[in-house]
Every structure is written in structure tokens, then in C-alpha cells.
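S.K.: For reference, the sequence and a predicted model appear below.
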Amino acid sequence: MALQWFPGHMHKALKEIKEALDKVDILIEVLDARIPYSSENPEIAKIRGDKPCLKILNKYDLADPEITARWQAHLESERGVTTITTSSDKPAESKQIMQIIRRICADKDASVKAINAMITGIPNVGKSTLINILAGRVIAKTGNEPAVTKAQQRIRLDNGIVLHDTPGVLWPKLENPHSIYRLASSGAVKNTAMEYDDVGFFAADYLIKAYPELLKQNYKLDEIPDTEIEFLEAAARKRGAIMSGGRVNLHKICEVLLTELQSGKLGRISLETPEMLAREKIEIAEAAAKKAAAKAKRKQRFKDGSATPDRQERKEKRNQKRAEQSARMKKNRGQ
């Protein structure tokens, strides 16, 4: 599935983030606790350098708590990274973020100058809601649709911390093809940027393997079928997603599945684990190496010409004619 979601304002925002990063004391990156890797912008990781980073695993109430704990340990193994979980249903816990910022920036906190913190995050990760909780008032516009924030803004909090808000930024190319589907499954992109059926099949395939009991419970199934198409057909009959003639409406049941997944109705579900990503990174590296080798081979074949005897013979004759012509020209110049 091709994900078409990199509008102009995102390109501009990423450029502004790069320019402003040197002026802040700490970077705050809001991640979706269900997809910490796929919601982590690799462009931000490239430009962060040694800047202290607080990674907030938001929407914790929707994610599998055991898997989230493994993600926190994995993320904090990186130098300069601290993590915390937050959720909109427990706003008081989000107040801990300011205490963590002060602890990380202890030297700056002891001075009279304000602590400058930049907050980033992909669209629809809950960044604006989090900002409003920290500010204690409505500062940032919120909405269920991605990409609500369109420009940077500075927010002075009551405790001497200045928050530099940035628009939600996705990136033009994803190295991991699975991340495209995870972003779409979680609702990080607009409905118009994806195909429900395609994403629904991906989500169904993952869920019947990782959370079969939750599916049995929610769709009142005695057994979970082995394949995603069989599951979707069974779920469609339970939910009445049937067209005239008794045919299953796959588009409708995929829409139902994704809506219930994103809202948390299916239960606390994580769409990726650190172990999965370790395997996928190896696969991606192997695929990239294979692609590079094939490209080098094509380039060499183009340079050497075809390996077929007749074309090789014609090439040798051309080279011989060129050599003879060059020799005649040299002889004529010498006369």
C-alpha cells in the first residue's frame, strides 16, 4: 500500500524543527503507545544528536500494558532517552511530565532562565490534548482528524517552562513497509490516504495471531478462522455487514474492525513489539542489500554489454574498428 501523506506544511515544519532544535534544552516526542516504533519519526532521530529526549507513550490506555513496559525498557536503552506513559483518561498523571523535565534539565532549572522544551509528534497522536493538560487551559486545537496543528507556537507554562509546539510531521518515505499499515490501522493518517480493505486485511491478519481471544469475545465467535478473509467473513455475518444476495460487504466490515480497533473497543492492543521490529530490521537490511547488489549487477551489465556471444562479438568488432580508426587519425596527423 502506498501512503500518500506528506503535505507541504509538513515539509516546512520539519525544516523549522531542525532550525529551532539548537535553541531548546530538551526534546519531547509524543508517541502512540500502540506503535512506538512506527510513530517515531526517523527524521527527528537523525537531527536530535545528544539532545536529552523525553519520549511520551501516549494513549497508554489503548495499548497492551505488558508490551508497553517492554517498549519503555527498549527505548530507554538509548542514550539520553527517558520515557513516561500517559492517557487522556488520567490527565493528572500527565502533570508528572513537568517534574521529569525539571529533573532532566536540573542545571537550567537552577537558573533564572526558563527551560525551553520542544514537543513533536506525528498527526493524531494526542499531542494537542496533552499540551492543553500541561497548560491547564485550552491552548492547542484538538480533533480526531490528523494534522490539526499547522504552525509552530510558543506556550509559556506556569512553572517556568516554555513549550515550543510543532505541527504533526510524517515523512515522505517509510523504510519498513509494515509501519505504513500500522500507522493506518491506528488512525494516524486520514481516511482518504488509505484503502480500508487493504488496511483491514492487514489488521485482521495481525489480530487473529496476536489477540485471538479478544476477537472471539468481541465478535462472538466460537473459534477464530486461520485466515484474515475467513475471519472478516465470519465477523461480517455477526455484525450484519451483508449486501443484497447474502454477499459479505468486506469494505464495511474492514471499516468496522478499524474503527473498533482505534477506539479501544476491542481491548488493549499493541500493534508491534521490540522483538518484531528487531526481526523486521534484519529483513529490511537484507532486502536493501539484495536490491543494491541487483542494481550494481545491472549497472555492470549495462557497462559491459550483453553476455550473449553474438552481441559480445559485435562489441569486439566495434572496439576493433574504433582502434583502427584512431590509429589512422594518428598516422594522418603525423604526415
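M.R.: Nice, thanks for sending it over.

S.K.: make it CA atoms for all contacts and neighbour counts henceforth
M.R.: Will do.

S.K.: list the buried ones in the lengthiest helix in the chain?
M.R.: Once the chain is assigned using DSSP state H, the helix that runs over the most residues is helix 274-304. By neighbour count on 16 or more other C-alpha atoms under 10 Å, the buried set for helix 274-304 is 274, 277.

S.K.: What strand or helix carries the residue nearest to residue 231 when sequence neighbours are not counted?
M.R.: Closest residue in space to residue 231, ignoring its immediate chain neighbours: residue 225 at 5.3 Å, by C-alpha to C-alpha, 6 or more residues apart in numbering. Per DSSP states H and E, residue 225 falls between elements, in no helix or strand.

S.K.: Next, count neighbours for residue 225.
M.R.: Using other C-alpha atoms under 10 Å, residue 225 is surrounded by 15 other residues.

S.K.: Likewise for residue 100?
M.R.: 15.

S.K.: Also the one 4 residues further on?
M.R.: When neighbours are defined as other C-alpha under 10 Å, residue 104 has 19 of them.

S.K.: just to revisit the earlier point, for the very next helix or strand once past the longest helix of the chain, what is the distance to the chain centroid?
M.R.: Tracing the chain past helix 274-304, the next element assigned as helix or strand by DSSP H and E is helix 309-334. Centroid separation for helix 309-334 versus its chain: 56 Å, with C-alpha atoms, centre = their mean, to the nearest Å.

S.K.: got the angle for helix 309-334 vs helix 274-304?
M.R.: Interaxial angle, helix 309-334 versus helix 274-304 (axes from the mean of the first three to the mean of the last three C-alpha atoms, to 10 degrees): 50 degrees.

S.K.: Second structure follows, compare the two:
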Amino acid sequence: MWYPGHIKKAKSKIKTYLKTVQGILELVDARAPYASRAYEFEDLFKDKDRIILFNKVDIADEKNLIFWENYYKSKGYKVLKTSLKNVSIKSFLTKVVYKSFQKKFSELRVMVAGIPNVGKSTLINSIKGKKSLRVGNTPGVTRGVQWISVNDQFMLLDTPGILYSEIYNKKIMYKLILIGSLKPEEDEKEFAIEYGFNFFKEKYPEIIRNALKSDVIPDDYYNFIELFAKKRNFIASGKTYDTERAMTVFLKELSDGKYGKIVYDFPEDYDMLK
């Protein structure tokens, strides 16, 4: 359910179209700068000039981004940070992104990549219009592929959101659910909230307090969800609290950053970084 067939096709298309671009603009959610690279980026994008764009920094705990920024720079990446919803995107693309790429030709062509809900649609839709589309007549591109023009010297190639074919690391799966990049199955939703509650209790207790609008932190995630439903007056049949609705609303508001600034990724979460 969470790995639709079109994502597999998208990976195949990306490999085909890589020969038409000089660089990759890879968007990640700043709240999960490692987990939100949940696809085979090394295999897909090797030998290309790559920029990692930390998006949503306005709802990320920036002090815990420093490690990841330095980590990616140590691997040879260029790193940019922004909140696409709070800036002039065209200005950001022309004055920051364009200047950060190497230039080999008169026209810079860049592929925009990333998993769902990291800001790709926000970026693309901000500059997309009938006059900005170039379809089919771009050399080396299959007819019907859409390029988006930022200006006369800068073209973007949009790609669908991509993910691993299977996510074996449960922590990564839960983090992607919590940032809204992965649609969970019913049991995954509850497990993700349990993981998130325990994580917040240890690292960001203010998230729990803000969600409940209370200084009291419940003992476990289920009591938290019941209290959340009670606070919102979510009532199910039989006058019981509608915990299913509570979980759905909590995940949506959490992914929107309504409860405070967070970074879910810590180096100790990943064996290769220890």
C-alpha cells in the first residue's frame, strides 16, 4: 500500500533521464535529514553534481541539524537550507540554487528528486505555468516528458516521489509516517505514534505538552491518544473516545509542524554513523 507501482516505474524513468541533466537538487525534510533519503540515491545519482536541500527548517530543531549538515558536506555534497513555504521560491532558485551548481553549458538542467511530502510540489508548482512548460522537443528527452523553465538559463526536470521498494528499518518507517511522507497501514499508524510518543518523551517533551495543551505527560502513548481525543471532544459511538480519529488528526498536525520544532534523526540511530 505504501509502495505504489508508479514509484518503481519512476525509478526506471529517472535512470533514463539522468543523461539529460547536469545536476540533482535533492530535497529532504529537515526534521529527518537522513531518514527522508529513503531511496537508492547513491546508485541513482552517482557522478552528478548534487545539492541536498534541507526544506522545512522553520519547523526543525536547527541545533540538531548541525551534525547532518557537516555530515553531508564531509561526503562531498553541497548543502542548502530553507523553508520553501516562507520564501520567494523563484528568487531562491535563481539567486541561491542556480549559483550553487557547476555550469558546463549555457543552459543548466537540474533534476528535482525526493520522497513524498518533502516540498517538491511546493517548489515545482510555484514556477509551473503554461508558458513555463517544455514538452517533447527538448533534445534527448522522450516525447511527453515535462521540463519546467525557471528562466532562459535554468531548467528543472520534475520527478515523482520515490521510496525504497521495502523499508526494513522500522525506525525509518515510523519517522517517515511522522513527517507525513509515508501513508501508514492501520497497525503501522499506532506503532508510529507509540514510537513518536516515546521519542518525544525523551527528546522533546514540549511536543506532548503542546499537543495536549497541558503540562501533564501521560505514562504511555495510548493514554496520550485518549487524552488527545478527550481534549478535542472526539466521540465515537457508544460515547467512547474516538482514538482512531485522534491518531489521524495528531499525525496530520504533527507533520504540519503545529506542536514545535523537531529533528527525528540522531547519529546513534544508525549503525554506520556510530
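M.R.: Thanks, I have the structure now. Every value quoted in this text rests on a predicted model; they were computed, and no experiment measured them.

S.K.: TM value for the aligned chains?
M.R.: TM-score of the superposed chains, computed with TM-score structural alignment, normalised by the length of structure 2, equals 0.82; 263 aligned residues with a C-alpha RMSD of 2.8 Å.

S.K.: wait, doesn't the residue nearest to residue 231 of structure 1 sit right on residue 233?
M.R.: No - in this structure residue 225 of structure 1 lies outside contact range of residue 233 using C-alpha atoms under 8 Å: 9.7 Å.

S.K.: residue in structure 2 matching residue 189 of structure 1?
M.R.: In structure 2, the residue matched to residue 189 of structure 1 (TM-score structural alignment) is residue 182.

S.K.: right, and that match touches residue 2 too?
M.R.: Yes - using C-alpha under 8 Å, residue 182 of structure 2 is in contact with residue 2, at 6.4 Å.

S.K.: So if I had to pick from the two, which one is more boxed in?
M.R.: Set side by side, residue 182 of structure 2 and residue 2 show more neighbours around residue 182, with 19 against 12, by other C-alpha under 10 Å.

S.K.: Just give me the neighbour total for the corresponding residue of structure 2 for residue 265 of structure 1.
M.R.: For residue 265 of structure 1, the aligned position in structure 2 is occupied by residue 258, per TM-score structural alignment. Counted with other C-alpha under 10 Å, residues neighbouring residue 258 of structure 2 total 14.

S.K.: helix, strand or coil for residue 258 of structure 2?
M.R.: For residue 258 of structure 2, the secondary structure call by DSSP: H, G, I helix; E, B strand; the rest coil comes out as coil.

S.K.: can you list contacts of stretch 56-67 of structure 1?
M.R.: The contact list for stretch 56-67 of structure 1, computed with C-alpha atoms under 8 Å, 6 or more residues apart in numbering, reads 28-34, 36, 68, 83-89, 125-126, 263-264, 267-270, 273.

S.K.: Tell me which of these fall in helices.
M.R.: Per DSSP H, these map to helices at 68, 263.

S.K.: Now a PyMOL select for only the buried ones of the contacts of stretch 56-67 of structure 1.
M.R.: Command for PyMOL that selects the buried part of these, burial taken from 16+ other C-alpha under 10 Å:
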select buried, resi 28+29+30+31+32+33+34+36+68+83+84+85+86+87+88+125+126+267+268+269+270+273
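
S.K.: In strands, which of the contacts of stretch 56-67 of structure 1 appear?
M.R.: In strands, defined here by DSSP state E, the members of these are 28, 29, 30, 31, 32, 83, 84, 85.

S.K.: quick one, strands of the stretch 51-200 of structure 1?
M.R.: 53-58, 81-85, 115-121, 153-156, 161-165 (DSSP state E, counting those that start in this stretch).

S.K.: so the first one aligns onto which residues of structure 2?
M.R.: Residues 50-55 of structure 2 are where strand 53-58 of structure 1 aligns, taking TM-score structural alignment as the criterion.

S.K.: got a list of what the nearest residue in space to residue 133 of structure 2 that is not next to it in sequence touches?
M.R.: The shortest distance from residue 133 of structure 2 to any non-neighbouring residue, by C-alpha to C-alpha, 6+ apart, is to residue 148 (5.0 Å). Residues in contact with residue 148 of structure 2 (C-alpha under 8 Å, 6+ apart) are 124, 127, 128, 132, 133, 134, 155, 156, 157, 158.

S.K.: need those residues in a markdown table with distance to residue 200 of structure 2, can you?
M.R.: Written out in a markdown table, the entries for the contacts of residue 148 of structure 2 read as follows (distance: C-alpha to C-alpha, whole Å):
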| residue | distance to residue 200 of structure 2 |
| --- | --- |
| 124 | 33 |
| 127 | 37 |
| 128 | 38 |
| 132 | 43 |
| 133 | 44 |
| 134 | 46 |
| 155 | 41 |
| 156 | 38 |
| 157 | 37 |
| 158 | 35 |
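
S.K.: and those residues, which are buried?
M.R.: Neighbour counting by 16+ other C-alpha under 10 Å classes 124, 127, 133, 134, 155, 156, 157, 158 among the contacts of residue 148 of structure 2 as buried.
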